[in-house]
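A.B. asks: Have a look at this prediction, sequence included:
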Amino acid sequence: MMVDNLAADKYSVPVESIFQIHESPCKIVLAITGGGAEILGELLRHGSGSATVLDAVVPYSMEAMDRFLGRKPEKYCSEKTARLMAMVAYQRALDLSKGEESAAHDVVGIGATCKLKAANERKGRKHVVHVAIQAACKTGVITLELAADRTREKEEKIAAFLIFNVLARHSGVPEVDLPGRIGTGDERKEEITEKYESVSEPVGNLLKQKICSQKGPDKTPDMARIDLNEGKSSAEPDKVRLVFPGSFDPCHRNHVFMAKLASEKHGEPVHFEISLTNVDKPPIDFISLNQRLDSLRKYRDEAFVGGVCLTNAPLFLQKADLFPNSTFIIGADTFNRLFDAKYYGGKVDISAILRHFREKNIRFMVFQRKSVEMSVNPEVLKFCEIVPMDEYEDDGISSTEIRRKQEENKGN
């Protein structure tokens, strides 16, 4: 990312750069909050904006942001939230470009969330810009923490330039120099940090598909396999017998205990399944995916580890289609949801759920958890093995608690 100096009054993206963007095949949906919305004017004011911009949204209030994301973010201005915004924008771009030739390769979502100068702000408040991009096989995010004292107007311009450069890089267009003397000064160094993660086409294809629950009963979910250890041979899907579905954000000691015990009892390696798509959340981006895979790679040399299966099957009814004749490792909270019709939006009755699992020869190995009361249906017990607490050391830890502590440590 270029951070060369420019005169302080040069605060407009060059017109020729705008037209280079419009001449590229890139189609975008923009989601911007907190600052940087001027980029919309830059892209549209010279004409030909429809060649690039499919849609744009500015979810400025917290309520608007919650609705846009389909959830309440942990923080409204953060790298993670920028990535969530980019992912939702990408899904919107796919919908809007549906049916166009090679559209999936050309469309991107861009999310930007900023905390800029405000009236009567408290002393020491950080000013920061996060810009993320989501494409078919790539996730990227850049962050700039502003240290110098500037007007709100100049900070807005800087945010707009950052958004433009993220788009320019993806489009193969030369980036423009940032205004405001970014990167100069001995006392207050303002540096841009970047993260990018790319995936193979089979993994990227999972995001191009609609959520499986919308595909219809005759459609089979898709899957891409990842070998955590290249030295190990990976079983074919129809040979997988022990599946551990989860988000693994991150994988922690309770997950490891469950996987080890299941592998010992069944004499089979465990295959961890992660669905990139979710029922009520944005899909997992590739930076987050790599972090989750890293938490699993720690155990790649262990005998109980098979591999990782990435899917677009958020519901267990769909997972059963992918892994027939398998045993699924689940916790008590998942068990309670699994046999509750509300979990399926009230569209499936319990008898149909049970019948589907019987037809696919699916069994469940259920691990009890502290403070989780299990609701046991006698019909369900016929194909479930309940692991008692005395066989399994549940310390009550959760991935959510681990992430919270990690965020606290970053702030210290």
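C.D. replies: Structure received.
A.B. asks: okay, CA-based contacts and neighbour counts for the rest of this
C.D. replies: Noted.
A.B. asks: Just give the nearest non-adjacent residue to the residue positioned nearest the centre of the chain, would you?
C.D. replies: Against the mean C-alpha coordinate of the chain, by C-alpha atoms, centre = their mean, the closest residue is residue 284 at 2.4 Å. Spatial nearest neighbour of residue 284, chain neighbours left out: residue 276 (5.0 Å); criterion: C-alpha to C-alpha, 6 or more residues apart in numbering.
A.B. asks: Okay, helices next: where are they in the stretch 151-300 of the chain?
C.D. replies: Taking DSSP state H, counting those that start in this stretch to define them, one finds helices in the stretch 151-300 of the chain at 152-171, 201-208, 253-266, 286-297.
A.B. asks: closest one to residue 337 among these?
C.D. replies: The closest of those to residue 337 is helix 253-266. By C-alpha to C-alpha, the value is 18.7 Å.
A.B. asks: okay, the angle between that closest one and helix 286-297?
C.D. replies: When axes from the mean of the first three to the mean of the last three C-alpha atoms, to 10 degrees is applied, the directions of helix 253-266 and helix 286-297 differ by 50 degrees.
A.B. asks: what packs against helix 253-266?
C.D. replies: If contacts are counted by 3 or more C-alpha pairs under 8 Å, 6 or more residues apart in numbering; DSSP states H and E, helix 253-266 sits against strand 242-245, strand 270-275, strand 327-331.
A.B. asks: and of those strands, who's closest to residue 206?
C.D. replies: Residue 206 lies closest to strand 270-275 among those, at 9.1 Å (C-alpha to C-alpha).
A.B. asks: let's bring in a second one:
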Amino acid sequence: YYLLKQPDHYCSLRTTLSMAAKAYSAAKKIDQNTNPKNLLGVAVTASLATNYSKKGEHKFFIAIQTYKYSSSFSFTFLEKGKLTREEEELIVTDHIINAIAQSCKVQNQMLVESSSLEIKTVKAEKNWVKLVANKIDFVSSSNRIPELIFPGSFNPFHSGHNSMSELAEKKTGLGLAYEICIQNADKPPLSYHEIETTLDQFGHGQEWVLTKAGKFTDKAALFPNSVFIIGADTLTRILDEKFYLNREDMLNQLDLFNSHNINFLVFGRKIKSNFIDLDSVSIPEHIAKRFSGFGEEIFRDDISSTLIRKEQD
């Protein structure tokens, strides 16, 4: 998959934004001689007329990702079945050309006006741009260095996250910060739309930090002497040898948790039909004491962010 996993919906604004963000990231790798300010990523997803009647709307989404902003264009055809496939494709093409022209500040561009078109542009905060450009290591909502860190996509933030946060703060006595990694090897980078939407979920008094630390060994180096909140499913991935050169390499990298004084609070998670908690996972002896957990009798919440997203879209 282009997005490294099957999207929740193939034709959606969320999917299109992710595709554009990945396209921009790819453009920077392909053309390393061009200033990133002069590159852009473009993506489109569409559900158009075909040789059978569709249940859903005929629509399309276009996204543009640049150095300093993300733009989206959402369009729904008001009368399904009125236009042929070729006519709908021509409208999509016109809008793509117009969107690119606007981003390139081309004069006398093709004029596309429609009451069915919804346009949104999110301009990046200065520190977001610096983080993307690797000029700073993280962006924080406060001046306090986080000690209790809850990594996640929070897409969306839900009641399970809130309950886990409260239990972790009560157990440790530390103030919590939510960590959102905006780019790592397992997922497409976040667009500025997605960063804004994620951060807008957090209310007054809820601290957050943006990073590009995809691996927990990277997070450990960035925030030494910290406690990380993780699910048992994440723990199994941390201990999966396939993500390392070999077992010796895995054990050596995991020893960074000792050298950086990193501890973990592990919450049980439902994986397929089984509930997995800390006691279900075999942890290498040299780091075993750094993990403590909450049993199923204290916390269990099977709410799924994926299912919530599908309902939202």
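C.D. replies: Done, it's in. Quantities reported herein were computed from a predicted structural model and do not represent experimental measurements.
A.B. asks: Mind checking the TM-score on these two?
C.D. replies: Superposed pair, TM-score by TM-score structural alignment, normalised by the length of structure 2: 0.88. Supporting alignment: 303 aligned residues with a C-alpha RMSD of 2.3 Å.
A.B. asks: can you tell me which of the helices and strands packed on helix 253-266 of structure 1 comes nearest to residue 97 of structure 1?
C.D. replies: Of all these, strand 270-275 sits nearest to residue 97 of structure 1, with 24.0 Å by C-alpha to C-alpha.
A.B. asks: In structure 2, point out the residues matching that closest one.
C.D. replies: Aligned by TM-score structural alignment, strand 270-275 of structure 1 falls on residues 176-181 of structure 2.
A.B. asks: now the strands: where do they sit in the stretch 201-313 of structure 2?
C.D. replies: Ranges of strands within the stretch 201-313 of structure 2 are 207-211, 227-231, 263-267, 269-271, 274-276, 291-294, based on DSSP state E, counting those that start in this stretch.
A.B. asks: Kindly report the same for the stretch 1-150 of structure 2.
C.D. replies: For the stretch 1-150 of structure 2, the strands defined by DSSP E, counting those that start in this stretch occupy 41-47, 59-65, 69-76, 117-123, 138-140, 148-151.
A.B. asks: Only the buried residues of the shortest one, if you could.
C.D. replies: When burial is assessed from 16 or more other C-alpha atoms under 10 Å, strand 138-140 of structure 2 yields the following buried residues: 138-140.
A.B. asks: Same check on stretch 148-160 of structure 1?
C.D. replies: Those would be 148, 154-160, for stretch 148-160 of structure 1 by 16+ other C-alpha under 10 Å.
A.B. asks: what's the answer for stretch 71-91 of structure 1, then?
C.D. replies: Within stretch 71-91 of structure 1, the residues that count as buried by 16+ other C-alpha under 10 Å are 76-91.
A.B. asks: quick one: that stretch aligns where in structure 2?
C.D. replies: Using TM-score structural alignment, stretch 71-91 of structure 1 corresponds to residues 5-25 of structure 2.
A.B. asks: What are the contacting residues of the matching stretch?
C.D. replies: Identification of contacts with stretch 5-25 of structure 2 by C-alpha atoms under 8 Å, 6 or more residues apart in numbering yields 2-3, 39-47, 60-66, 72, 74, 188-191, 193-194, 306, 309-310, 313.
A.B. asks: With stretch 247-258 of structure 2 instead?
C.D. replies: Stretch 247-258 of structure 2 is touched from outside by 217, 220-221, 239, 241, 244, 263, 284, 286-287, with contacts defined as C-alpha under 8 Å, 6+ apart.
A.B. asks: The spatially closest residue to residue 174 of structure 2 that is not a sequence neighbour: how many residues sit nearby?
C.D. replies: Computed as C-alpha to C-alpha, 6+ apart, the closest residue to residue 174 of structure 2 that is not its neighbour in sequence is residue 148, at 6.0 Å. For residue 148 of structure 2, the neighbour count with other C-alpha atoms under 10 Å is 26.
A.B. asks: residues contacting residue 244 of structure 2?
C.D. replies: residue 250.
A.B. asks: picking that back up, let me have the helices of the stretch 151-300 of structure 1 in TSV, extended by distance to residue 353 of structure 1.
C.D. replies: Shown next, in TSV, are the helices of the stretch 151-300 of structure 1 (distance: least, C-alpha to C-alpha, whole Å):
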stretch	distance to residue 353 of structure 1
helix 152-171	44
helix 201-208	25
helix 253-266	24
helix 286-297	30
